[in-house]
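Novice: generate coordinates for the sequence data below:
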Amino acid sequence: MSRVGGALVAVALMGSAWADGKQDGRWRQLNAEACTPLTENEQARLPATWKPYLSATRRCELTEPGAKSQVALITVFALSFYEGKPATAPWEDFPRPLLVDEEFRPVGGISELFPWDQPATLTLRHGLWKGGIPQEIRVHVDNPAVSGPYDLPVLRWDASQRQYRSVDGPTPRKRRTS
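Specialist: Model (predicted):
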């Protein structure tokens, strides 16, 4: 199976986990299936480095139950980009995902593609709401490589700067040897 084909299976299997993620009111798990294509206006507002990937770029709302979204993740869905391309197609240097506010102003970002960044799959949880804005964003990377799974630095909302700030470094998890 090709590099991309195998990942399609992995992402499809993870889809139910995203959709059925723990939604306890304080934390929500981002459902990749709920992400939508960008509008033409949003596409026009992205830097030129995004242009080759616009057909595979999605907007994923980080919403509190019953509230209007005030923060969204803008990311390239790599599997969508590679759909129909040969298995030997080289891995692209995709732009890193952006976090934007309701006016489409950048307020932060993450360092790996959501929901899949070869060969890893990402799970994004957001919560601890205040005024409709998730105060923290946590990303777990399920990495099948020898280095194993790890968490990206936690992003915490800085209301005075209207930006997400990293509050710690990556925390690799040790693989079980048994």
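
Novice: all contacts plus neighbour counts: C-alpha atoms, from now on.
Specialist: Will do.

Novice: name the nearest residue to the residue nearest to the spatial centre of the chain, sequence neighbours excluded.
Specialist: When CA atoms, centre = their mean is applied to the chain, the residue found nearest the centroid is residue 114 (3.0 Å). What sits nearest to residue 114 in space, not counting adjacent residues and going by CA to CA, 6 or more residues apart in numbering, is residue 122, at 5.8 Å.

Novice: the one you found: what's it in contact with?
Specialist: Counting by CA atoms under 8 Å, 6 or more residues apart in numbering, residue 122 touches 113-116, 139-142.

Novice: residue 144 versus the closest residue to residue 126 other than its chain neighbours, what's the distance?
Specialist: Of all residues beyond its chain neighbours, the one nearest residue 126 is residue 137 (4.4 Å), with distances taken as CA to CA, 6+ apart. Residue 137 is 23 Å from residue 144, where distance means CA to CA, to the nearest Å.

Novice: neighbour-wise, which of these two wins?
Specialist: Using other CA atoms under 10 Å, the more surrounded residue of residue 137 and residue 144 is residue 137, with 24 against 12.

Novice: I'd like the structure of this one too, to check against the first:
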Amino acid sequence: MESGNEEEKFRKNRIKHLKKEYGHMDQIYKNKWLSLFVAVLAVFIFIDLSNAMADSDPFYPGFIKLQETNCIVMDDFEIRKLPQDWYKYKGFVKKCPLKKDATSQSDYAIVSIWAYDYLQARGSMVWEDFPLPLIVDAQFNPVGVFPEIYPMDSPTHLIVYYGKWQGDIPGEILIDVSNPAVSGDYYYEPLIWDKKTGKYEMKDRQDKSGPRPTMHREKKSKQ
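Specialist: From the prediction side, this is the model:
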């Protein structure tokens, strides 16, 4: 009986000792997972902020620069939804989604002919009367028209920005033009989304010589 009491006493003392010696490990284990969670969360926040900063263009704060590399060749089914004069350019017609960020969906896109690629494939550099780029909705209904071919007209290069969001719709599309001719670079008035008509309108389609005024850029970015 006395031997049993000694064993029980030893067992209790041993448990007490182990709790004292290793009890803090449970807290360390909990803290470890908490630290891991915080670290993973920080990574996701960093990636999200990086994407937002990458999407917003420093030259036009609040606007995103349209990247040619994000434009996708349209298939035959999609091209058949466009006006008939687009059909002959199959394989060279691309749609450029107007996305808010890299992961978002978009119901609007710019549709244009990669004119130089088309001419090179034909082995001719004789410029054609190409259809002007369209802004289309998800059903490929035209809701706006560009004044020149994107990305390359003859001999100009269009640089496009979009922003001033109204929900998932870019409220403005800016078109700057790089022009190697003596007359130099120019720009156009913004294409502005009209809620009433459901279309993009450009108040004045006459090009403006020189770079877009700084005051205009600042005013637009703050609205």
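
Novice: what's the TM-score once they're superposed?
Specialist: Superposed pair, TM-score by TM-score structural alignment, normalised by the length of the first structure: 0.79. Supporting alignment: 155 aligned residues with a CA RMSD of 2.1 Å.

Novice: distance of the alignment partner in the first structure of residue 107 of the second structure from residue 132 of the first structure?
Specialist: Applying TM-score structural alignment, one finds that residue 107 of the second structure aligns to residue 70 in the first structure. Counting by CA to CA, the separation of residue 70 of the first structure from residue 132 of the first structure is 7 Å.

Novice: mutual contacts of the two, please.
Specialist: Common neighbours of residue 70 of the first structure and residue 132 are listed as residue 63 (criterion: CA under 8 Å, 6+ apart).

Novice: alignment lookup: residue 155 of the second structure to the first structure.
Specialist: Residue 155 of the second structure maps onto residue 119 in the first structure, by TM-score structural alignment.

Novice: give me the element residue 101 of the second structure is part of.
Specialist: For residue 101 of the second structure, there is no host helix or strand (DSSP states H and E).

Novice: let me know how buried the residue lying closest to it once chain neighbours are set aside is, in neighbour terms.
Specialist: Leaving out its chain neighbours, the residue that sits closest to residue 101 of the second structure by CA to CA, 6+ apart is residue 55, at 6.3 Å. Neighbourhood size, residue 55 of the second structure [other CA under 10 Å]: 18.

Novice: tell me where the first structure has strands.
Specialist: Using DSSP state E, the strands of the first structure run over 27-29, 36-37, 57-62, 71-76, 98-101, 106-109, 116-117, 120-130, 133-142, 150-151, 155-158, 163-166, 171-172.

Novice: how about JSON lines for the ones you listed, with distance to residue 45 of the first structure added?
Specialist: Converted to JSON lines, the strands of the first structure look like this (distance: least, CA to CA, whole Å):
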{"stretch": "strand 27-29", "distance to residue 45 of the first structure": "27"}
{"stretch": "strand 36-37", "distance to residue 45 of the first structure": "14"}
{"stretch": "strand 57-62", "distance to residue 45 of the first structure": "13"}
{"stretch": "strand 71-76", "distance to residue 45 of the first structure": "12"}
{"stretch": "strand 98-101", "distance to residue 45 of the first structure": "11"}
{"stretch": "strand 106-109", "distance to residue 45 of the first structure": "11"}
{"stretch": "strand 116-117", "distance to residue 45 of the first structure": "24"}
{"stretch": "strand 120-130", "distance to residue 45 of the first structure": "24"}
{"stretch": "strand 133-142", "distance to residue 45 of the first structure": "22"}
{"stretch": "strand 150-151", "distance to residue 45 of the first structure": "30"}
{"stretch": "strand 155-158", "distance to residue 45 of the first structure": "23"}
{"stretch": "strand 163-166", "distance to residue 45 of the first structure": "18"}
{"stretch": "strand 171-172", "distance to residue 45 of the first structure": "33"}
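
Novice: tell me where the second structure has helices.
Specialist: 2-55, 76-79, 115-122, 214-222 (DSSP state H).
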